[in-house]
Each structure stands twice: as C-alpha cells, then as structure tokens.
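> Fold the following.
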Amino acid sequence: MWGRIAALVILLVAVVVQPASAAPERPDWVPCGVGAECAKIAVPLDWDRPDGPKITLAFNRHRADPAHRKGVLFMAPGVGFDFLLTDVRAGVFAMFPGLLRDFDLIGVDLRGGGVHPFTGRLPAPVRSDAVDCGLPVHDPGVTVFPRSAVEVDALVRHNRAYEASCAGPLPGHLDTVTQAKDLDAVRAALDEERASFFFYGYAGPGQAYARLFPQRVRAMAMDSPLDHSVPVVVRAAEYASTVEHEFTRFVAWCRRSVNCVLHGQDVAAVYDALLRAADRHPVRLDLPPEPGRPQPQQTTVAVRGDDLAFLTEQLLEIGDLTLPGGGMGWADLATAIQQARSGTSPVFAFVYRYSWGFRDLWNPMRAGMCEDYPASPADLLAARPLVAGLAPHTRGASQAWDALSGCVGRRTPGTNPPRPAIVRDAPPILIVGAEGNPWSPYGNVARVSAQIRGSVLLKYAGDAHIAFLSSPCVAGRIEAYLDDLQLPARGTVCPAIPTP
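Coordinates of the predicted model:
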C-alpha cells in the first residue's frame, strides 16, 4: 500500500533538431528482471557540449510478440523515477494487454536516478548516474511558509546547504529539455526512426520531446502533465486553489461516507484545530525505514502545522483511488488526522517518508524542478499572502509551493525557466486531465493541450493523481490511441467512479 503512496506522491517556436548522434551507440543487452533485457549508453552531460563529459543512461525493454510488433513504446513519468520495467505482466502494465503484445516496451532510468513509481528502487544490472545529497531535502525546523525576513533567510540557508551537499555534476543538467534529448538518444540507439510515448505524472519531457523531435513521434499520450508556461507565482496560486478545492471534496466525502473515521464530525474545524495545535506542540512522527538505504536507528521528526498541510496535500493527490490492501487517499487522510490529534500519526509518518524523506525520489525531483521552475525570494514573498488567502484550510501547500519554497536561494541557475512550449508539427497527441488533481490541476492540463496543435484533451470527471489508474474508461482510450491511433472524440469526458 505504502509503495503506491510513494508513487502517487512533470520554447516559443517549433525547432527541428537532428538526431542525437550521426553514429549512435548500439546497446549491449544483458538479461534483467522477468523476461526483460537491460542496456546502457553514454550521453553528454551537457547536450550543448556533445563532445564534453559523458554520463551513463540505463534502460531496458520487453519485446513485443513478433507476429504483432508495431514498434517501440517508451513509458516515462519524469525526473526522479527509475522506470526499468523488470516485470510488465503485473501491476499497471496488465491494464494494457494490447500494448504488451504489440510494442517493445522501453523503460528508462532517467538521468539523476530515482525510484520506480510502483515498487521502489528495483534490482537491475545497469543504472543511470544518480544525484545523491548528504542533507535531507526538508528540515522540519525551517518553515516552508516564511512569514518574516528572518524566516526567509533561514529557508535560503537551508536550501543552499542542501544544494551544496549534492555530489556530482548532474545538478544543472536535469531539466525536462535535457531529459527529452536523452530519450531521443535511446531511440537512436534502438535504431528506430519513430517511437510511441506514454508519459504520466510529471510528464514534462513529453511536451519538450514533441517540440524538439516532432518527426520522431508516432503517437504520444500524456496523463496529467505539468504546464511550463506560467510564472511560478501564478502556478503556486493555481495549485493552492486546487488543493483547497480538493480538501473541500474530501470534507464532503467524510460528511456522506461512513468509511471516513471522522464521519459525523465537523472535519474542517477538526483539521484547522489540529494544525493550530501542531504549531504550538509539534506532532511526533516515527518514520519507517527508507527503501533501498542502510537502515539507521529509528528516525523521528517533529512537524508543525505547515508540514502537516504538505503531508495532507500528498494524500489529497491520491484522491479517490483505492490502493492495494483497501486503503484510499481520502480514507487514509481521515485516519491520519484522527491519529495526529493524539500527538503522533503512523499514516503521516509513512507519507513523510515517501515524500520529503525518500531521498532517491526527492533528490533528483527537487533538482529537476528547480531547473524548470526557478524561484527568487521576491517570488516567495509575492506568493505567500496570495496562496494563504486562496487556501484557508490547507495554507497554500502544494507541489508548486514545495518547488517554489525549495528552490529559493539556490545557486544552480534555472536552466529551463517557465515559458510556452509550442508544438506545431507533431502528429495528434492525446492529453488527459482529471477534474480533481492537486498534482496537475485541470486548467494546467488544458493549457498544455492548447500549446500542442492538433491535440485532443480527454477529461476524467473524478479525483485522481493519474487518471488512467482511477478510470478504466481513460485507460481504454489511452490504449486504443497508442495501439491503433484511435483518438477519442473531442470533448469526451470519462465519468467519475463513485467513491464508497
């Protein structure tokens, strides 16, 4: 169950870019996983210096049925995720039998390393070069919602100390444009003239790839992509409003469902009181072991209301998705609130571990976000009162705020700051967005679609971090498009699945 929580915890003109290399490196395949084969290639650390230092990029493939093969299909969430597909017969991939049959499925361990979004870090004989940092990404003693110049200075000092603790040359070379060029290097190494792509979650490399390499795209689906066209202050406001709206939907669910442990109570008032109490007397969280790391003695953190608001947002992201073992984002949030009223919460502790406390995920994700969404102290000060007014219960906590507050003061420059990424010459692209999605608000997804000429926007009318995981309707339309190039009609809406 908690591995899924970890998961569900992503340019103004069209440019034709030549293939990554005139003589691409060919992969030397070795067996890995269940029926898979793994390989690695060397790619430039800096694509603007193709003859400069190189890094390792790892990937693997599951071969299609030769009698039905239509090409290769890349499966890629985004920076922070190791997507080596060690067993495609189980889990999410079983939802797409046609894709399993008809395509060589390509999973890439994106530069910077990371974790597999469904199972944690996977055993494999190859790895991409990874980001490792000596300090934790978050210090509970430093608020991410500074209310004074002193608190802003403390946040900047922490961010710079954390940044300085990250070893190796990768920081500064983890933006989505760089990731897209890496994917094209893998395509070239596979000797495929065109490829299909399925991006979800972060999905940032998808839009960048379609802009840079439109002639290389056979088909591309993006579920819940992140928009890169608006300033970070506007982005923080949009996300704050969406998280607050999702919180009101959670409260309404508790009002009507006996599956909410707070059923019959004034949930909003209970939650507000919890955050105020935690500001005075922090909630103790005994964190579970960190996946894939040597285990120290029990790690305990004391969190105040601002941190609880962020952990709340993490559970709201999961929305109405039912998890293995019977858990659900909303149900677990209600349990976490109930637990925290007594001064501790195992549920919030798990969420902390699988977000801020999950270094293999958060280190590359934070570095990549800061290159795509750089922020200044002035941005922070402008956004703070705005998000507070938009989100009286959740305080403005969101993934956008985590990036804004976590990137303030960093010395590594933002290599890919927000701007539209107009795509003109690609084949039709399928864009999917959920009505209730704190990770990628629906307006955010609609803007992505508007920047891609000829794209089709498919809406899921429910609450979901990634729509296809909650909706068989969405999953079926994605498969029909990627497999047979059958796009849904414009304006198609997949109905919400009632939440028990």
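> can we go C-alpha only for contacts and neighbour counts from here?
Noted.
> wait, is residue 19 part of a strand?
No. Assessed by DSSP: H, G, I helix; E, B strand; the rest coil, residue 19 does not belong to a strand; its assignment is coil.
> wait, what's in contact with it?
184-185, 188 (Cα atoms under 8 Å, 6 or more residues apart in numbering).
> And for residue 130?
111-114, 170, 364.
> What segments of the stretch 201-350 of the chain are helices?
Secondary structure of the stretch 201-350 of the chain (DSSP state H, counting those that start in this stretch): helices at 204-212, 232-256, 267-280, 305-318, 329-340, 346-353.
> Please apply the same query to the stretch 401-500 of the chain.
Along the stretch 401-500 of the chain, the segments classed as helices by DSSP H, counting those that start in this stretch run 442-450, 467-470, 472-484.
> chain center to the second one: distance?
It refers to helix 467-470. 14 Å (Cα atoms, centre = their mean, to the nearest Å).
> name the helices or strands packed onto that helix?
When contacts are defined as 3 or more Cα pairs under 8 Å, 6 or more residues apart in numbering; DSSP states H and E, helix 467-470 sits against strand 430-436, helix 472-484.
> Quick check: buried residues in the longest one?
In this case it means helix 472-484. Buried positions in helix 472-484, judged by neighbour count with 16 or more other Cα atoms under 10 Å: 473-475, 477-483.
> what's the angle from it to strand 430-436?
Angle, helix 472-484 to strand 430-436, by axes from the mean of the first three to the mean of the last three Cα atoms, to 10 degrees: 170 degrees.
> So which elements touch helix 472-484?
helix 97-102, strand 217-223, strand 430-436, helix 467-470.
> One more, so I can put them side by side:
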Amino acid sequence: MLVRTAAAVAGITAVTASLIVANGASAEEASTPTPRIAWKDCNEPIFQGMDCGTMRVPIDPSRPSTGTTQLALVRRPADNQAERIGTMLMNNGPGSSSIEQLRYAMIGQLDKLGGSFTKRFDLLAVDPRGVGHSSPLRCDVPLKGRGITHFPATEAEFNALKAHNKALAANCREKNGPLADHVDMASTARDFEYVRRALGEKQLHWYGITYSNLLGRTYAKLYPGRLRSMVLDTATNDGLPPVERMADEMRAAEDSFNRFAKWCGTSESCALNGQDVAAVYDQLVKKANAEPIPIGTTGRFMNGEDIQTATQGHLVMKLVTWGPFGKALKQAIDGDASLLSVDPDKTLDWTQAQIQACQDMPPAATNWRQYANLKTMADEISPHLGGAVQSWTYMAGCLGWPGAAKHSPASGPVNGAPPALILQSTHESLAAYNSGFGLAAQLPGSQVLTNVGDDYTMYMISPCVLENVDRYLADGTMPAPRATCATPS
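Here you go, the predicted model:
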C-alpha cells in the first residue's frame, strides 16, 4: 500500500511538473517544492487586521548553489468575503516597495476609496526580490560619486562614469552575493508563480504601475493562463527600440514640465505665481551648475543636473506633487535645496531600481560617440529638463556594468494573458500617452482607457476610472470603445 501510494504521488508529481514546464517554467523550477508562506498577524497599526508573511525562494533554480532569498508579503483580506473574487497582486515601479505602496494607499484612505479592490479582493503586496523588505540589495558605493556626471561633456568624463559604475557593480556583487545578478524581470516573475502555488490559487489578478506592467506581461508570457485580469496603470512600451523609447519619455516629461510651468505661473496655490516659471527654472539650473545649492545643513549640495534629474519625479501627479514642487523650487531659489532633494516617491530605492534596470533594459548607447549623439537629441526635444529622465539615468548608471541586459520583450502577442484594461493619462511625466496603445497591442483583446489629465494611480482619484475598473474586475466587461475619463480638477 505504501509503495503504491508513493508511486501514485510520484506520478502526480511528474504530471504536475510536465504541466508547469509546458506553461513556460524550467524543469529545475518545476521540480522545486512549492515554498511555504509563514503567515502571522501584522503588528503595525496601519496594517491592523492584515496578514504579514515571508517565504524563501530559489535565487536561480538551475543553480542550487546560489541558495535562496526571502520575500516579504502583506495581505489585506477582502471586506466582503462572501463575494470575494480572488487575490489581487499589488505591484509598484522599479526599485519600489509594494508593501510601502500599500502603506501609503491605506494612509490615503484606500479603505474608503478602493471600490472593488478592497471589497472583493484580497490585496497582496509582495516586495520583489532585492527590493524593499525582500532581502533588499545594499551597496556602499554611491550611484554618483563626487565629480561624476550622468551627462559627460567629454570622452574623459564618459570614461570616468564607466569606471565609477564598474566599482559600484563590484561592490554590490560583493555585498549581496548571487542575488545581485538575479533581479531581472523573468526571475522576479518566477517568484510570483511560487507565490501563486503557495496560496493554492488557480489564477491571480494583477495591478501594475509602469515597470510592473511589463513584469505582469512577462509573468503572463512565462505562465499562460495564470492571470484572470490585469489592470495596468501608466504603461510603458518596451517593444520600441531603446532610443525611441527614451525619446518618448523625454517628450512626456518635457510636456509635463511645460504644463506645470503654465499652471504654476497662473495659480494662486503655487509659490511662483505671477512669474515666468520656465525661465525661472532655467535660471535656477544654470546658477546651480555654477554654484551648487546646499541641502540644508547636511553638507550635501544639488547642482543643475541634480535639479533636472529630480524634476520628473515631482511632476507625476498634479493633484499631489505640483504644489509642493513649486514650493521646493522657491526654497531652492532662496538658497536651500532641502525640499527639492527629497523624492516624492517614498516607496523608491534608487540603487535597487538601478540594479534592476541594468539587467532588464538594453542600453540606448554604449560608447562615447553614441552617447554624445543622444545628448544632442535630448537638448533638442527636452530643452528645460535636458533629457534627465529615468531611462537616461538608468542608461548612464549601467555603463560599464558587467553582463548584458536580459531583456525579453514580447516578440509577438502574449496569448496566455487575459485582456488587460490599461489606464493611460494624456499628460503623465513617466510615460508617453501612446505607450499604452503599444502595450495593448502585445496583449490581445486589451483596451486603453484614456484619462485626460496629468496623474497616475487614477483609480483612487477619478470616479470615472473607478467605475470602469470595477466593472472590468467584476466580469471582464471593457469600457465602451473610445471611452474617456478625466482627472477631477
């Protein structure tokens, strides 16, 4: 009896493994026992009534010697368990903690504004490997050392940037071991399959923002049929060549800045009201390049390049960040860059984002001549920001980084993905409006819901978006063709 039972178990295991391999997993992954999630009651007040968990997953199933890494999870049970639909994975941007995203959503009254998200779904925040609370990557070498510029004007400055990046990469690998080389999108997507198996769910639901929209696409490509729905907020399109993708982002950020400058110069709620804000900004950048502005009493300074690099993040949500950005610019003009130096995204770790990017994003330039040509393009299409957008920061930070990016865009339609509802604003600093349609083309049956405005995370601020998303989550009903929403003013 024992032998027959063992044989039966072995047979079931073999069948299960073959099904998993057929769905895109490796043989090594299929043979890996499903990790267990160790759940306990969360002890932080903001997470009261929620479950906090950890689980260990293989760093690289094909190389057991690389060991395991620990993931951190927080689960908020659905309010209405009788009408519960399933588990919604909450995901964030590159290098950004999903658990901290959930924290700030709760502070922002997610309980009251969350619609079907909170009523009918268990919300599950899983920090990606190496990010946030999941065995976070730590490095001792700064992303930009003293005298290093991400916008080199000479070949010597370009070579100095590459040398600095090599030293950074060596330090990160020394401090973090094999994990530092395994935070690419495919490895991260594999972890979510381990999570699904550990939960015992047949299918999951996906909510993504920017980077994690592509992560969700990658998960659906590797594990067809494992997602039931996808709500993708502020899509980027990695199907474009790297230069075109960067140019789109530059145009989007420059457009956002121009809209901010117009609003700020005419709004009584902006600290620079009544001024030519674009001209004031340009003068601030020029002055800071000549004489960096102190950041309070920290002993640190911001130059003009630093100000331009920080700007995109201060433009992401008109309703939330534009007013404080005007105040930060005014403070910098008065000689203190303290407010300007703080990224509005409190969930983000730039070092962790940089390491992810070096493994996922093919570079738009790899040598000095290519780099100089791109700077010419940046100055032409982004005269105020000078092309200082995230994709440029990642490209600059990855020069000299060992190994090639493991980028794997969809080469064609991802037939294993559910039709996605893509929420795309017409004027968002992180992603061009047309990017939403590029991603929709990769996911058959998907639809873009246009939001006329300057914000992302539209679900919590636009009743129109909330209504359309709730309907889609309930039964898959898409918005009417050419449906458009608008951010409340």
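> quick one on the thing from earlier: out of the helices and strands packed on helix 467-470 of structure 1, nearest to residue 195 of structure 1?
Set against residue 195 of structure 1 and scored by Cα to Cα, these come closest in helix 472-484, at 10.5 Å.
> What's the average distance for that closest one when superposed on structure 2?
Mean deviation of helix 472-484 of structure 1 from its aligned counterpart in structure 2 after superposition (mean Cα distance after the TM-score superposition for structure 1): 2.5 Å.
> circling back to that earlier point, looking at the buried residues of helix 472-484 of structure 1, spot the one nearest residue 68 of structure 1.
The closest of those, once distances to residue 68 of structure 1 are taken by Cα to Cα, is residue 483, at 10.8 Å.
> Can you find the partner of the closest one in structure 2?
In structure 2, the residue paired with residue 483 of structure 1 is residue 474, using TM-score structural alignment.
> Give me the distance between that match and residue 456 of structure 2.
With the distance defined as Cα to Cα, to the nearest Å, residue 474 of structure 2 ends up 22 Å from residue 456 of structure 2.
> Find the residue closest to the aligned residue in structure 2 for residue 265 of structure 1 in space, skipping its chain neighbours.
Correspondence of residue 265 of structure 1 to structure 2, assessed by TM-score structural alignment: residue 275. Of all residues not flanking residue 275 of structure 2 in the chain, residue 265 sits nearest, at 5.3 Å (Cα to Cα, 6 or more residues apart in numbering).
> What's the local residue count around the one you found?
19 (other Cα atoms under 10 Å).
> what do you get for the one 5 residues further on?
For residue 270 of structure 2, the tally of surrounding residues (other Cα under 10 Å) stands at 20.
> how close does it sit to residue 304 of structure 2?
Taking Cα to Cα, one finds residue 270 of structure 2 at 22 Å from residue 304 of structure 2.
> got a list of what the closest residue to residue 483 of structure 1 other than its chain neighbours touches?
Distances taken as Cα to Cα, 6+ apart put residue 99 closest to residue 483 of structure 1, at 6.1 Å, once the chain neighbours are dropped. For residue 99 of structure 1, the contact set (Cα under 8 Å, 6+ apart) comprises 105, 479, 482-483.
> want to throw those into TSV with distance to residue 450 of structure 1?
Below are the contacts of residue 99 of structure 1 laid out as TSV (distance: Cα to Cα, whole Å):
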residue	distance to residue 450 of structure 1
105	29
479	22
482	20
483	24
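> what's around residue 223 of structure 1, how many residues?
Using other Cα under 10 Å: residue 223 of structure 1 sits among 29 other residues.
> The one 3 residues further on too?
The burial metric for residue 226 of structure 1, expressed as a neighbour count using other Cα under 10 Å, is 24.
> Kindly report the same for the one 10 residues further on.
When counting by other Cα under 10 Å, one arrives at 27 neighbours for residue 236 of structure 1.
> any idea how far residue 320 of structure 1 is from it?
For residue 236 of structure 1 relative to residue 320 of structure 1 (Cα to Cα), the value is 23 Å.
> Tell me who's in contact with whichever residue in structure 2 pairs up with residue 222 of structure 1.
Alignment note (TM-score structural alignment): residue 222 of structure 1 maps to residue 232 of structure 2. Contact analysis of residue 232 of structure 2 by Cα under 8 Å, 6+ apart lists 206-210, 213, 420-423.
> between these, which has the most around it?
Busiest of these [other Cα under 10 Å] is residue 421, holding 28 neighbours.
> For whatever residue of structure 1 lines up with residue 118 of structure 2, which residues are in contact?
If you follow residue 118 of structure 2 across to structure 1 using TM-score structural alignment, you land on residue 100. Listed by Cα under 8 Å, 6+ apart, the contact partners of residue 100 of structure 1 are 64, 88, 93-94.
> Closest to residue 386 of structure 1 out of these?
Nearest to residue 386 of structure 1 among those, counting by Cα to Cα, is residue 93 at 40.9 Å.
> now the nearest residue to the closest one once chain neighbours are set aside: how far from residue 68 of structure 1?
If the residues on either side of it in the chain are set aside, residue 93 of structure 1 comes closest to residue 100, at 7.5 Å by Cα to Cα, 6+ apart. As judged by Cα to Cα, residue 100 of structure 1 and residue 68 of structure 1 stand 10 Å apart.
> Likewise for residue 249 of structure 1?
44 Å.
> With neighbour numbers in mind, choose between the two.
Ranked by neighbour count (other Cα under 10 Å), residue 249 of structure 1 and residue 68 place residue 249 first, with 17 against 11.
> which residues does the alignment partner in structure 2 of the more buried one contact?
Using TM-score structural alignment, the partner of residue 249 of structure 1 in structure 2 is residue 259. By Cα under 8 Å, 6+ apart, no residues touch residue 259 of structure 2.
> Am I right that residue 42 of structure 2 is in contact with residue 54?
No. Using Cα atoms under 8 Å, residue 42 of structure 2 is not in contact with residue 54; the gap is 11.7 Å.
> could the contacts of residue 232 of structure 2 go into JSON lines alongside distance to residue 92 of structure 2?
Formatted as JSON lines, the contacts of residue 232 of structure 2 follow (distance: Cα to Cα, whole Å):
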{"residue": "206", "distance to residue 92 of structure 2": "11"}
{"residue": "207", "distance to residue 92 of structure 2": "9"}
{"residue": "208", "distance to residue 92 of structure 2": "6"}
{"residue": "209", "distance to residue 92 of structure 2": "5"}
{"residue": "210", "distance to residue 92 of structure 2": "7"}
{"residue": "213", "distance to residue 92 of structure 2": "9"}
{"residue": "420", "distance to residue 92 of structure 2": "17"}
{"residue": "421", "distance to residue 92 of structure 2": "17"}
{"residue": "422", "distance to residue 92 of structure 2": "15"}
{"residue": "423", "distance to residue 92 of structure 2": "15"}
